[in-house]
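1. sequence and computational prediction follow.
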Amino acid sequence: MMNCIILDDEPLALLKLAEYIKQIPFLTLEKACMETGEAHTLLEKKHIDLLFTDIDMPDMNGIEFIRSLTHPPMVIITTVYPSFAIDGFKLNAIDYLLKPFELEDCLRAAEKAQKMKSLNKQAPVPASSDDTHTLFVKSDYKVVRIDVDSIKYIESMSEYVRIYIEGKEKPVITLNSLQKLEARLPSHFIRVHRSYIVNLQKITEISRLRIRFDDKKLIPIGENYKEKVMNYITRYGML
């Protein structure tokens, strides 16, 4: 079983989604909230597995609300605006339901969350919380500590790689391979080309098999990696 809450300022949308949730046997609706403050209080007091949230809220943008949470639950975004897909993708949303949606769509999204919860239970607990957030590499005769979440993308150059970091003009260059780094990095880092690994939480858009970042850098998606990239995006409900 998974307990969940709904956050939506539209009464009819709130009621309809609540009815859908009642028909999904592995979901328990804890509360239907119309204000972010009410949802925040509940999330602070009780463990919630899943949050269904609208984006266009009067008191706080839904994206901002999710980012404000210290320990956010799994998230399914519900909205009338398809333009919010990239924001949801960066937040690792489980799914993205475009209003109006049907019970079948809600069930599909909930099943994704159920599978994710099951995988998280099976995953081994790391020895340290820093294990997946810190990377130490040798560069210019010294050891450099890199915050993994700050990495935008990694580029292969023969026996070396360039690690491009948010806010840094020059990349960190180290003797390493994309294959070894891919095995070390969290799941939101994905090989998209024989020469590139990207952090999918940092991308701005994907267009014509090219990934764009905020700095306008374009990275190609290789033909051999196209299916893998599209499967990842589809798994999180962004297509």
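-> Received it, and whenever you're ready, just let me know what you need.

2. CA atoms for contacts and neighbours, from now on please.
-> Will do.

3. taking the centroid of the protein, which residue is nearest it?
-> Geometric centre of the chain, nearest residue: N92, 1.3 Å, by Cα atoms, centre = their mean.

4. D54 and V75 touch, don't they?
-> No - if you go by Cα atoms under 8 Å, D54 and V75 don't touch, sitting 10.4 Å apart.

5. out of the two, which sits in the more crowded spot?
-> Comparing D54 with V75 by other Cα atoms under 10 Å, the one with more neighbours is D54, at 26 against 22.

6. how close does that one get to I163?
-> 36 Å (Cα to Cα, to the nearest Å).

7. same check, this time on R210
-> R210 is 19 Å from I163, where distance means Cα to Cα.

8. more neighbours: those two, which one.
-> Higher neighbour count among R210 and I163: I163, with 19 against 14, using other Cα under 10 Å.

9. use this one as the comparison:
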Amino acid sequence: MKKFNCIIVDDDEVARLKVVSVARKFPVLNIVGHYASPLAAFTVSGREKIDVLFLDIDMPALSGLELRKKLMDIPVCVFITSHPEHAAESFELETLDFIVKPLREGRFGQTVRRIEEFMELRHKADLFESSFGDDCIYIKEGYEKVKVKLHDVLYIEALKDYCILVTSHKRYCVFSGIGNLLKEQHFSNFVRIHRSYAVQKQFVEKMGSTEIVLTDKTKLPVGNAFKFNLNLI
């Protein structure tokens, strides 16, 4: 089994040990260390290869958001915090998930599955190629090509150097940055609402200043730099 090195940072000892206790129940996670000080975690990250950060936000000396900015080379970041008001800001920092305390094992399990999916797609990204047809994209998965109808794509999620096309049934990987993908004429009906997300207009059910709700009830954050784009929906 592939294991992912992770560190846990929370200045609240009880909360930190709770994360440690729950994380140990998932063999895919290898806890390199857990720290009350963000500065200690920053030092460790320079010595060890870290795959996953579990961070609190409200901490002295250096907040979780500031620590993430210094450790953007670590592929996965998950915030576990009592401050849901920071959710939108956190997703500007390539955050994979945002968990509101108190931490529950079932909710953490969802995050672990998402980490596994993300890391698998990241590992396989160089196997994917894509080409366009009429209202569809052909995605090469290994030796096969899969036809994805663009009008079925609810939204696009950016993950480092590639994107996930999300339909109601499946997620498809495209080895392209979201900026380049949206320049393609085939994606003219998509509107970028966040550094990590673009939505297809016809699937937007509700719009707010910080969040969009799609017809399948998926909620996506709206980034401050992209609020003007809501006028295009």
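-> Received the coordinates, thanks. Computed from a prediction, not measured in an experiment: that's the story for all the values here.

10. what does the helix ranked longest in the first structure correspond to over in the second structure?
-> The residue-count maximum for a helix in the first structure (DSSP state H) belongs to helix 103-122. The alignment of helix 103-122 of the first structure onto the second structure (TM-score structural alignment) covers residues 105-124.

11. how much does that stretch stray from the first structure?
-> Superposing on the first structure and averaging over aligned pairs (mean Cα distance after the TM-score superposition for the first structure), stretch 105-124 of the second structure comes out at 0.9 Å.

12. got a list of contacts for that stretch?
-> Here stretch 105-124 of the second structure makes contact (Cα atoms under 8 Å, 6 or more residues apart in numbering) with 22-23, 26, 76, 96-97, 99, 173.

13. buried subset of these?
-> When neighbours are counted using 16 or more other Cα atoms under 10 Å, the contacts of stretch 105-124 of the second structure contain these buried positions: 23, 76, 96-97, 99, 173.

14. any chance of TSV for these, columns secondary structure and distance to G64 of the second structure?
-> Below are those laid out as TSV (DSSP: H, G, I helix; E, B strand; the rest coil; distance: Cα to Cα, whole Å):
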residue	secondary structure	distance to G64 of the second structure
A23	helix	19
V76	strand	14
L96	coil	14
D97	strand	14
I99	strand	13
C173	strand	29
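
15. which one among those gets closest to E211 of the second structure?
-> Minimum distance to E211 of the second structure across these is 15.3 Å, recorded for D97 (Cα to Cα).

16. contacts only, for the closest one.
-> Here D97 of the second structure is in contact with 77-79, 111 (Cα under 8 Å, 6+ apart).

17. among those, which are in strands?
-> Cross-referencing the contacts of D97 of the second structure against strands under DSSP state E gives 77-79.

18. reformat those as JSON lines; add distance to C136 of the second structure.
-> Shown next, in JSON lines, are those (distance: Cα to Cα, whole Å):
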{"residue": "C77", "distance to C136 of the second structure": "32"}
{"residue": "V78", "distance to C136 of the second structure": "33"}
{"residue": "F79", "distance to C136 of the second structure": "36"}
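
19. and which of the residues you listed is nearest K145 of the second structure?
-> For those, the minimum distance to K145 of the second structure (Cα to Cα) is 31.6 Å, reached by C77.

20. which residue lines up with that closest one in the first structure?
-> Alignment note: C77 of the second structure maps to V75 in the first structure; criterion TM-score structural alignment.
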